[in-house]
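J.: My questions are about this predicted structure, shown below with the sequence.
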Amino acid sequence: MYKLSFMKIHSRNFLAFIMFVVIQLNAQPNPYNTVEGVWGKLPKGRTWGSTSAVFPATDGSGNIWVAERCGANSCAGRDDTPILLFSQSGELIKSFGKNIFVWP
């Protein structure tokens, strides 16, 4: 009997502690800045699909590589290029990967 009540008390205390920690973490301000509007101008008639990767270019130019799924969740049967290089301002510099990747 004593063992059961001891476990109940400590289980409740542990859960209360975990809830306290989670609430405190969620109360922190968001450290990220929201970009207003649409960054990354795609060619006319094309829309953003599921984005699978975003990486800075390694040449120090500040450009951004993006892998996205051809305006959908897959590039199967689509003629879009899923690998895109953008300038810092969001202008498309180059792209490649047409009919190479199904699910980048």
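T.: Perfect, I can see it now. Residues are numbered from 1 along each chain as shown.
J.: from here on, contacts and neighbour counts on C-alpha atoms
T.: Fine.
J.: End to end on stretch 68-83, go ahead and measure it.
T.: 7 Å (Cα to Cα, to the nearest Å).
J.: Show me the strands in the chain, by range?
T.: Shown for the chain, the strands assigned by DSSP state E span residues 51-56, 64-68, 83-86, 92-96.
J.: now what about the second one, what contacts it?
T.: Going back to what we said before, that points to strand 64-68. Outside of strand 64-68, the residues that reach it under the criterion Cα atoms under 8 Å, 6 or more residues apart in numbering are 48-57, 82-88, 104.
J.: can we see that at 6 Å?
T.: 49-57, 82-86 (Cα atoms under 6 Å, 6 or more residues apart in numbering).
J.: Out of the strands of the chain, the one nearest residue 11 is which?
T.: strand 51-56 (40.3 Å; Cα to Cα).
J.: Redo the strands of the chain as TSV? Include mean neighbour count and distance to residue 4.
T.: Shown next, in TSV, are the strands of the chain (neighbours: other Cα atoms under 10 Å; distance: least, Cα to Cα, whole Å):
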stretch	mean neighbour count	distance to residue 4
strand 51-56	14	49
strand 64-68	21	54
strand 83-86	21	59
strand 92-96	14	64
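J.: and those as TSV, adding distance to residue 9?
T.: Output for these, formatted as TSV (distance: least, Cα to Cα, whole Å):
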stretch	distance to residue 9
strand 51-56	45
strand 64-68	50
strand 83-86	55
strand 92-96	60
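J.: closest to residue 14 out of those?
T.: strand 51-56 (37.6 Å).
J.: take a look at this one as well, against the first:
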Amino acid sequence: MSVSAFVRVPLTTLIVVWAALQGTSVQTEQRGGTVQTDNVQPVNSGANPYRVIRDWAQFTSEGRPWGGSNGVAIDRDGKSVWAVDRCSPGTTPGCVGSKANPVHHFDASGKEIRSFGGGMFVWPHGIHVDRDGNVWVADARATSPDDLKKFPGEDNKGSVVVKFSPDGKVLMTLGKPGVRGNPPEALTDPTDIVTDPRNGDVYVAESHTDVTDPNLVARISVFDRNGKFLRVVGRTGTGPGEFRTPHAIEFDSQGQLIVA
């Protein structure tokens, strides 16, 4: 799997290119992200000023293919890009038993600047860059009994949020690695993080629990900028202010928290 970039293209350019293609029988094959999507044609209900650049970002330092990826964020410089991957193709086993770095920083051209976090995560999910340029990563799983049979000694990883400096130094960990539970002691399969740009409070979306689990956890846990637990927003359910598996969170320009 690879990260793709989207760039704006003037509509007139698109029209010219389309017209030119109509006058030739030559077709250029463009590889898709997966076998399943190679032949899928885009369907847009409105004007789309973007085009896809396949394989925009590559792992030059480790020289390996992309693993499953679920998180991307723009650096505070407005140009470079941060992303996480799960160390191995597909969804399992993720980063369990791997020393590959799952946190990556790319410049505006897609060239890798640095990567870090090897041996720290189980299943990286969300990533966020705060107003100071620090990088937050959510680890949405703890190791399972099956994982531990294959990879003994990996029980002290997962179900946490880790705050890094831009060069990869660990500055803070929310939750207890390898333990699923309730804040302030632990988190349950956190999926995403965002910081309040006004005061630095940290909002953590939980969880990645199976919705059929009778003990389903679904909430937003809030901490201050120093990691002190403050409160919980929402609860498990399907009514107003309730969640099933909150997967992504962000603040809008009005300071309102948006939860997906």
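T.: Okay, I see it. Note that the coordinates shown come from a computational prediction; the quantities given were computed from them, not determined experimentally.
J.: rewinding a little: wait, which of the contacts of strand 64-68 of the first structure is closest to residue 7 of the first structure?
T.: Using Cα to Cα, residue 52 is the member of the contacts of strand 64-68 of the first structure that sits closest to residue 7 of the first structure, with 45.0 Å.
J.: need the contact list for the closest one.
T.: Residue 52 of the first structure neighbours (Cα under 6 Å, 6+ apart): 67, 68.
J.: Which position in the second structure pairs with it?
T.: Under the alignment (TM-score structural alignment), residue 52 of the first structure pairs with residue 70 of the second structure.
J.: quick one: the helices in the stretch 51-200 of the second structure?
T.: In the stretch 51-200 of the second structure, the segments counted as helices under DSSP state H, counting those that start in this stretch are 145-150.
J.: and the end-to-end length of stretch 22-42 of the first structure?
T.: 39 Å.
J.: er, stretch 71-88 of the first structure I mean
T.: 21 Å.
J.: buried residues in it?
T.: Of all the residues in stretch 71-88 of the first structure, those buried under the rule 16 or more other Cα atoms under 10 Å are 71, 73-75, 78, 80-87.
J.: before we move on, the earlier item: state the distance from the match of residue 52 of the first structure to residue 192 of the second structure.
T.: Distance from residue 70 of the second structure to residue 192 of the second structure, by Cα to Cα: 10 Å.
J.: Where in the first structure does the one helix or strand residue 205 of the second structure maps to fall?
T.: Taking DSSP states H and E as the criterion, residue 205 of the second structure maps to strand 202-206. Per the alignment by TM-score structural alignment, strand 202-206 of the second structure matches no residues in the first structure.
J.: Would you check the span in the first structure matched by the following helix or strand past that strand?
T.: Per DSSP H and E, strand 202-206 of the second structure leads on to strand 219-223 as the next helix or strand towards the C-terminus. Strand 219-223 of the second structure corresponds to no residues in the first structure, going by TM-score structural alignment.
J.: buried residues in the next helix or strand after strand 219-223 of the second structure?
T.: Note on strand 219-223 of the second structure: by DSSP H and E, the next helix or strand toward the C-terminus is strand 229-233. Across strand 229-233 of the second structure, burial judged by 16+ other Cα under 10 Å covers residue 229.
J.: what range in the first structure matches the following helix or strand past strand 229-233 of the second structure?
T.: Following strand 229-233 of the second structure in sequence order, the next helix or strand is strand 235-236 (DSSP H and E). For strand 235-236 of the second structure, there is no aligned range in the first structure, judged by TM-score structural alignment.
J.: Ignoring the adjacent residues along the chain, who's closest to the equivalent of residue 83 of the second structure over in the first structure?
T.: Under the alignment (TM-score structural alignment), residue 83 of the second structure pairs with residue 66 of the first structure. Leaving aside its chain neighbours, residue 66 of the first structure sits nearest to residue 54 (4.6 Å; criterion: Cα to Cα, 6 or more residues apart in numbering).
J.: and the gap between that neighbour and residue 5 of the first structure?
T.: 52 Å.
J.: Report the separation between residue 66 of the second structure and residue 84 of the second structure.
T.: Taken as Cα to Cα, the span from residue 66 of the second structure to residue 84 of the second structure is 10 Å.
J.: With distance to residue 32 of the first structure added, can I get the contacts of strand 64-68 of the first structure in a markdown table?
T.: Formatted as a markdown table, the contacts of strand 64-68 of the first structure follow (distance: Cα to Cα, whole Å):
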| residue | distance to residue 32 of the first structure |
| --- | --- |
| 49 | 22 |
| 50 | 21 |
| 51 | 18 |
| 52 | 19 |
| 53 | 18 |
| 54 | 16 |
| 55 | 17 |
| 56 | 17 |
| 57 | 21 |
| 82 | 26 |
| 83 | 25 |
| 84 | 23 |
| 85 | 22 |
| 86 | 20 |
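J.: What is the nearest of these to residue 99 of the first structure?
T.: Nearest member of the contacts of strand 64-68 of the first structure to residue 99 of the first structure, counting by Cα to Cα, is residue 82, at 9.1 Å.
J.: which position in the second structure aligns with that closest one?
T.: Using TM-score structural alignment, residue 82 of the first structure lines up with residue 102 in the second structure.
J.: Before I go, just wanted to say thanks for your time.
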